[in-house]
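Q: based on what follows, work out the 3D shape:
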Amino acid sequence: MKPAWVFAIALGSAVGWGASILPVEWLADGGTAGALIGFAIGTVLMAIIAVSYGLVIRALPVTGGELSFTLHAFGRYASFVVGWFLALAYACIIALNASAMTLVFRQLFPSVMERSYLYTIAGWDIHAPEVVVALAAMVIAGALNARGAALSGRFQFYACVIMMAAVGIVLVWTAVLYLQDPVPLYQGFPSEASPIAAIAIMVAFAPWAFVGFDNVPQAAGGFDFSPKKAMGLIVAAIFASGATYLTMILVTSVAASHAGGSVDGSVWATADAITAMLGPGGRALVVIAVVMGVITGLNGFTVSASRILMTMGRARMLPPVLGRVSHRFGTPVVAVAAAILIASPSPFFGRSALLWIVDMTSVGVTVAYFVTCLVAFKIAEEDGWSPGKTKLAKMIAIVGAVLSVGFLLLLIVPGSPGALATEPLVALAAWVVLGIVFFVLRKPAVDEMPEEQLEQVILEG
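A: Just a heads-up that it's a prediction; the model follows:
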């Protein structure tokens, strides 16, 4: 993979569909000032964690990302825990991106997408056309990845360029209208929460909002450039993602004021607000941005989920067949198919139920951030760098680990501003129990693998 493709994977996966769909919800939770300040803080904090990823990739440029890092530094049991959570997180985000595509079709073809009603789950009506669109999006992403990294990387780059161009045009257009006819921005902070609480809610979104930059180490074994460049690419992608989120929040704040805040209850409130302000042209740009975001998210997380499953298969944590690589394309076709298969039931459960699972996966992603920072600390101690460089790397790793714990506490401590609701906590408990069962079943096979073979599993990436 070329540097531009790697940057596009990190940026496109991190931004995905969220920047074009969720800003109205963020404004409702944090207000304009709360959302902007919270996301700005979250961007800086995630960049600190991303530096640890860059340090680890320099030492371990292998496929499998956090799973391989943990396997190398802390052994097979710890790596199973990390891999188990990440496999679910990435598969769920594949599913959520696919479901976001149905929102686009709802916006463009509402009469078609609302035909053939099937049933309702958690207040979300399930229609047959939406199920078909979501499944088709996942299958196409899987087929693209099965064809090889070069094809998916190039595709990711072009989609990312189009997405950023659409966001840029919306920003300039909104700025021109605002200068011609200034309107008060949407409320600074919500009336029911203190400014600190509103900002904290937004900061708690950061692990989820920026998940995707860690797709880069999943494909590190396929770099055709020095791994030393990875850190700069990842950090740049974090700040570009943050700028995209801040742009869409600001644009939506202006648009919501133009719309008088009357779009909060619509299916895709952000698009409706921008359409009310910019007209059909604005709607077209938002649709383009979210379609490209969905494409980049689907592609990036299919890469990551399949590489995690492939590495777990090679390490015998999961059935070894997942480690098979296509002789023709050089891709883990079985793992790609498995990732899509895991995500495929999601369209039948509706977006509301899926959001509970995705909220839960924020915990797993945060655990992966924490473990990677610990790996970075260990590598800094062992790799024989200069005293000054070692001290700086260890300090950054410690700060990243502390931040990860802080993110985790915001999610799981009852009463905290970003605390998970009951449904995601129940889903988290169920996944942990299932992981324990799976670990017990696979433990004999994992224990039988010699250390030398485990090292080979890592280095094969």
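Q: please count neighbours and contacts with C-alpha atoms only from this point.
A: Will do.
Q: whichever strand or helix holds residue 452: how far from the chain's middle?
A: Assigned by DSSP states H and E, residue 452 belongs to helix 451-459. Taking CA atoms, centre = their mean, to the nearest Å, one finds the center of helix 451-459 at 28 Å from the center of the full chain.
Q: quick one: contacts of it?
A: 62, 63, 64, 68, 71, 72, 311, 314, 315 (CA atoms under 8 Å, 6 or more residues apart in numbering).
Q: tell me where this protein has strands.
A: Assigned by DSSP state E, the strands in the chain fall at 117-121, 124-127.
Q: so for residue 32, which of those sits nearest?
A: strand 124-127 (27.8 Å; CA to CA).
Q: for the comparison step, fold the sequence that follows:
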Amino acid sequence: MDDHADSTAPSPQPGPDADRPRLSRTFRPSWIWAVALGSAVGWGAFVLPADWMRTAGPLGAILGFLIGGLLMLVIATSYGTLIRALPVSGGEFAYTLSAFGRNHAVLCGWFLTLGYVCIVALNASALALLARYVLPEVAERALLYEVAGWEVYLGEVLIASAALVVFAVLNVRGTTLSGRLQLIFCLVMVTGVAALLVGVLIHPDGSFGRVDPLFAVDSAPWVAVLAIVAIAPWAYVGFDNVPQAAEEFAFSPRKAFRLIVFAILAAALLYSAMILVTAAATSWTDLVAEDPLWGTGDAVSDLFGGAGTTLLAVSVSMGICTGLNGFYIAASRLLFAMGRGRMIPSAFARLNPRARTPSTGIAFVCAICLIAPWFGREALLWVVDMSAVGVTIAYTYTCVVAYRMFHWSGSLRGGGAEQLGTPAKKLLSLLGAVIGCSFLALLLVPASPAALGAESLIALGVWIVIGLIIFMLRRRENAKLTDEELDYLVLDRGP
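A: This next block holds a predicted model:
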């Protein structure tokens, strides 16, 4: 990847641009790749393999992630083209505005905000969960109360809160710092996974024989695989962080699609590798029957002892850090774009005068997420489960926008000499929209093997009501903008 970039930050422009704050072009290609990969993998690859094997078995889980990755590549085709056509902050929110207007854009942006904020909070809680396993004497200090069967300790609340504040400060200080750290975290994580996989394969007590049975015994293989495929929007969410930072690319937007593809492929391999590590290190059927706090941690500890646990802890810590950092970047840029379009208070469009970062959005995400550790991990999981709906809605909107913009003849509606919209891409965008709708059905249809539980549906309803209230309160303010003014503020078109 070409890491050469001109990191000189442009100065704010006088005149009309004073009403349209602009971010600095500082993100290098390797940093953006790390944002996509680190956000997509996060903590889940290290914490949840035992849960996935309980659902589908080792091979069923691996097949589910590989199929899910291929489906995400189809959806990513639309992202790659739209990043080139609209290289502005806001991603799916901006794309939806360009094709369907402000009401649809608000809907898309609101649900995507939900997904991003929830994942920031969940990564922070994953760090507290890791501390429970590695340093229980610190994390499990000062029991406060119990929520949904989960004991909440002051120690783990402080650990999660400290992580949220630290990464908020890092992101306020500048994209150069956050981008470089993201790449370092990502490389350490990949190295750790590779070392664990090689270690399991060459260890005399590691064995592929432990991977049997390949599928869960209590369900048909295709049903098990489908249940894993259904979580692909959640598992791979993070590649869509790339368009949120498009305005800050210090390179051609043409490269974005290749970076996304490399990130999705690497994420699929990392998920598969950690499932294989967990299954080959111990008897996975015995492991899931014990229902441990951290199945992968127990499996690696049994095989390698303290050294293996330390390597795994470092790897998962890097995954958590990449998730926190990546989604702080994405959430703050989305809020910045919505604030710049005055669909939420314009304070969100304010930039830190020195670092040129969307500090209001970063502070808002931090403040909201600081509430989450006090409710316990089980209650948070209900919210995160339904956040997959929000992410899938954004995926689907993006593919529908791409389909609408493309001609079968191979051009983009509204002109454009680059011939971005080939017939093949139009077909892929249609297929991506169908895939997005299918994911929504898997999550919302009661008979689906991946249907949301009652608690998650209630949380989804609450989020929708809150969104409607904010929309009604902001409707009069937003109506003051003409369509031309809104296109200028969000899409940088005209005037």
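Q: where does the TM-score land?
A: The TM-score (TM-score structural alignment, normalised by the length of the first structure) is 0.97; 461 aligned residues with a CA RMSD of 1.7 Å.
Q: returning to what we had before: closest to residue 9 of the first structure out of the strands of the first structure?
A: With CA to CA as the yardstick, what comes closest out of the strands of the first structure is strand 124-127 (31.0 Å).
Q: coming back round to it: just the buried residues of the helix holding residue 452 of the first structure, please?
A: Across helix 451-459 of the first structure, burial judged by 16 or more other CA atoms under 10 Å covers 454, 457, 458.
Q: the first one corresponds to which position in the second structure?
A: The alignment partner of residue 454 of the first structure in the second structure, by TM-score structural alignment, is residue 486.
Q: tell me roughly how far the helix holding residue 452 of the first structure lies from the second structure on average.
A: For helix 451-459 of the first structure, the mean distance to aligned residues of the second structure following superposition is 2.0 Å (mean CA distance after the TM-score superposition for the first structure).
Q: measure the aligned partner of residue 471 of the second structure in the first structure to residue 77 of the first structure for me?
A: Correspondence of residue 471 of the second structure to the first structure, assessed by TM-score structural alignment: residue 439. Using CA to CA, to the nearest Å, residue 439 of the first structure is found at 9 Å from residue 77 of the first structure.
Q: and what of residue 118 of the first structure?
A: Per CA to CA, residue 118 of the first structure is found 43 Å from residue 77 of the first structure.
Q: who's more crowded, these two?
A: Between residue 118 of the first structure and residue 77, counting by other CA atoms under 10 Å, residue 77 is the more crowded of the two (16 against 10).
Q: need the counterpart of the more buried one in the second structure.
A: Residue 77 of the first structure maps onto residue 103 in the second structure, with residues paired by TM-score structural alignment.
Q: now that match: how far from residue 477 of the second structure?
A: 13 Å.
Q: was I right about residue 412 of the first structure contacting residue 422?
A: No - with contact defined as CA atoms under 8 Å, residue 412 of the first structure does not reach residue 422; the gap is 10.4 Å.
Q: so those two - more neighbours on which side?
A: Using other CA under 10 Å as the criterion, residue 412 of the first structure and residue 422 rank with residue 412 on top: 16 against 10.
Q: tell me who's in contact with that one.
A: 419, 420.
Q: what about 6 Å?
A: Contacts for residue 412 of the first structure were tallied using CA atoms under 6 Å, 6 or more residues apart in numbering; they are residue 419.
Q: counterpart of it over in the second structure?
A: When the second structure is aligned by TM-score structural alignment, the residue opposite residue 412 of the first structure is residue 444.
Q: of the strands of the first structure, which is nearest residue 40 of the first structure?
A: Smallest distance to residue 40 of the first structure across these (CA to CA): 32.2 Å, for strand 124-127.
Q: contact partners of that closest one?
A: Outside strand 124-127 of the first structure, the residues that reach it (CA under 6 Å, 6+ apart) are 116, 117, 118, 119, 120, 350.
Q: alignment lookup: the last one to the second structure.
A: Spelled out, it's residue 350 of the first structure. Structural correspondence for residue 350 of the first structure with respect to the second structure (TM-score structural alignment): residue 376.
Q: next one: the third one
A: Under the alignment (TM-score structural alignment), residue 118 of the first structure pairs with residue 144 in the second structure.
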